[in-house]
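Colleague: sequence plus predicted model, see below.
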Amino acid sequence: MLICAACGTRHPTSIPRWRCDCGSYLQLEGTGLFQPESLAGRPATVWRYHEALGVDDPASRVTLGEGSTPLVAVEFAGRDVLFKLDCLSPTGSFKDRGSAVMLSKLSEWRVAEIVEDSSGNAGASVAAYAARAGIAADVFVPASASAGKLAQIELYGARLSRIEGTREQTTAAALERAARVFYASHNWSPYFVAGLKTAAYEIAEQLHWRAPDWVVAPVGGGGLILGLYQGFRELCDARIVDRMPRLVAVQAEACAPVYHAWTEKLDEVRAVAKRATAAEGISIAQPVKGRAILEAIRRSEGVARAVAESEIWDALGSLARRGLYVEPTSAAAAAALAGLWDSGVIRTGERVVVELTGTGLKATDKVREHFFTEG
């Protein structure tokens, strides 16, 4: 069942819909859950957890082999950390988890054409999975998006619209198009979040059904932190794991609406005046699901953090010297670690998982400019 987050109206899952008539976003509820012993022999994709994903017709499942990304132990800033390498997903970002499920549901609904807006990664991912599903896609992105992401989108066959101005102006342009075409937005779709739950399931499975103490992730629109929370919540409720990990939502200081709302103990996320940031994937002035993001942080007894541009670039370089080449948005999560340890928020001996969400190959133009341009 699709339930409106604002008015509580219930909508059937058999009819294509991306928001409630009242204008608010929808939440997917009432899906099932797998049993760990049932997973043996299943494919190593997000579809090994199919009971929890809300796609009813197996023939509609769209996959490029997403999921089952490595969980690698690495020394970082003097401590042992487990890095979840979602940067190794088929299109190079964690968004593939959500795109696989969202495009599968769109296929089940027989939707023939979609529009999406993105800072780049989600657009590339949706374009790839739309190509796989045989669904025409229009993707709107800021003109300033990384060149690698723009090339991906066009090569996958989507119609690319580069929008001058802010990320918010890109969304406005896509919404105009959505008056005529189904809006398959990763920031709105409850099925996209359902796909992101699989990150929590995988982390738990890779740790032999033991939850880590902390999971650290970058936050822009908030889909990943919501997917992690919902996934671990389901595992806790089913007593598959014995506790909820504490979540750390990391933003860039240049655009940190969730961090400011959390520190000010607000119930809603207010829009902020943002500055330019290398972490383009989390540069969202006011996320659609702000209240839910804050609830996930607080209910997990987690924290929010904001990191400076210099910290992001330093973390990116440090990760690369450990063999992990990620884009600045991914590096933001790792950049928060030193402060969390130094302040005593994360204590010695606690098990920490950090989501590395996107490959550095997507942002090589910006990486080269920062590290290798003289002057």
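Modeller: Sure thing, it's come through.

Colleague: going forward, measure contacts and count neighbours with C-alpha atoms only.
Modeller: OK.

Colleague: contact partners of stretch 203-217?
Modeller: 71, 84, 224-225, 240-250, 333-334, 346, 350-356 (CA atoms under 8 Å, 6 or more residues apart in numbering).

Colleague: repeat that for 7 Å
Modeller: 225, 240-241, 243-250, 333, 350-355 (CA atoms under 7 Å, 6 or more residues apart in numbering).

Colleague: ok, second structure coming up, stack it against the first:
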Amino acid sequence: MLAVFRQFGIKEFVGSSTGNSSTALARAVRRDPAMRAHFFCGEDFVTNHDVPDHARTSLTVVPGTYVDASAEASRFAAEQGLHLDAGFFNWARGEGLELAYLEALDQMDRTPDVIVQGISSGMGLLAAHKGMREYPLTGAIDRMPRFLMVQEESCAPAATGWREGRRELTAADRIDRPEELATAILLGDGAPYYPYLYDIASETGGAVGSASRRELVEARTMLRELEGLDVCYAAAATIAAVRNGAAAGRIGEDATVLVSLTGRSRTDAPA
């Protein structure tokens, strides 16, 4: 992203995230003496951020959610005349996210039948879909996989819209203060992004689903016991989605499934 910013003459920018991308960008800014960045986060996501105390990076905590922090970042950028990293709609960010999937495909000896990822805006999923459209040109894969997206049941506007056969979400679908386990994917207002996700699910024969709190806890425990992997609940949501898909017969026992385990929070659910 910083390379693209330099290419377009951007030396100072504003951004917001639930933690991962702001942390990564802040560390990258420290390596580039010509760059300066201002990050915003909702109060519930402070512990997910690790923005170094540095003269060229700052972190502003906003009362409220990720949506509130994004709105404040947008206001600040407009007032200061600075570039706003618009997240989902930043194609440079998508190109970076795409690399994780291309690296995964390079290590696989077959084309996955299904790709599963937990979603908030679904930016990573959009990037993955772009990669799957491009990689057949190299001969690395021979068909388009199905895309299965999952949200936590307590905050699943996209899953609700999909289940009801709608291509758009409305203000009635917004969840003002989502609070549950999978903090990295608790996005209460998915209206700007959902049409893109709906199209990907429709075009690939996939779906947008949800997983309950109990299913997330069970999936995370299963990963620990069977694979020795301690992941966050947003990542565990993918395993819950695979279990649900297999139980419903939507994922066959011989299917090759590629799941994306992302996120950084490792706090156990309260009893």
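Modeller: That came through, no problem. Note that this is a predicted model, so its numbers are computed, not measured.

Colleague: quantify their similarity with the TM-score.
Modeller: The TM-score (TM-score structural alignment, normalised by the length of the second structure) is 0.89; 262 aligned residues with a CA RMSD of 1.9 Å.

Colleague: I'd like to know which of the contacts of stretch 203-217 of the first structure are part of strands.
Modeller: R246, L247, V248, A249, V250, V352, V353, V354, E355 (DSSP state E).

Colleague: pull the longest helix from the second structure.
Modeller: Using DSSP state H, we find that the single longest helix of the second structure is helix 91-107.

Colleague: list the buried ones in that one?
Modeller: A92, R93, G94, E95, L97, E98, Y101, L102, L105 (16 or more other CA atoms under 10 Å).

Colleague: need the counterpart of the third one in the first structure.
Modeller: Same thing as G94 of the second structure. G94 of the second structure maps onto V193 in the first structure, with residues paired by TM-score structural alignment.

Colleague: just checking, that match touches G221?
Modeller: No - in this structure V193 of the first structure lies outside contact range of G221 using CA atoms under 7 Å: 10.9 Å.

Colleague: how many residues are close by D113 of the second structure?
Modeller: By other CA atoms under 10 Å, 17 other residues sit near D113 of the second structure.

Colleague: and W341 of the first structure, by the same measure?
Modeller: There are 15 residues near W341 of the first structure, going by other CA under 10 Å.

Colleague: then L228 of the first structure?
Modeller: Using other CA under 10 Å, L228 of the first structure has 25 other residues around it.

Colleague: aligned against the second structure, show me the partner of it.
Modeller: Using TM-score structural alignment, L228 of the first structure pairs with A128 in the second structure.

Colleague: how about R351 of the first structure?
Modeller: Matched across to the second structure, R351 of the first structure falls on T256, judged by TM-score structural alignment.

Colleague: can you tell me how far that match sits from Q151 of the second structure?
Modeller: 21 Å (CA to CA, to the nearest Å).

Colleague: please enumerate the strands of the stretch 51-200 of the second structure.
Modeller: 57-62, 83-84, 114-118, 146-152 (DSSP state E, counting those that start in this stretch).

Colleague: the equivalent of C41 of the second structure over in the first structure: neighbour count?
Modeller: Aligned counterpart of C41 of the second structure in the first structure: V141 (TM-score structural alignment). A total of 31 residues lie near V141 of the first structure under the criterion other CA under 10 Å.

Colleague: my guess is V141 of the first structure is in a strand, correct?
Modeller: Yes - under DSSP: H, G, I helix; E, B strand; the rest coil, V141 of the first structure sits within a strand.

Colleague: got a markdown table for the strands of the stretch 51-200 of the second structure, with distance to L2 of the second structure and mean neighbour count too?
Modeller: Formatted as a markdown table, those follow (distance: least, CA to CA, whole Å; neighbours: other CA atoms under 10 Å):
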| stretch | distance to L2 of the second structure | mean neighbour count |
| --- | --- | --- |
| strand 57-62 | 14 | 19 |
| strand 83-84 | 12 | 18 |
| strand 114-118 | 26 | 26 |
| strand 146-152 | 29 | 26 |
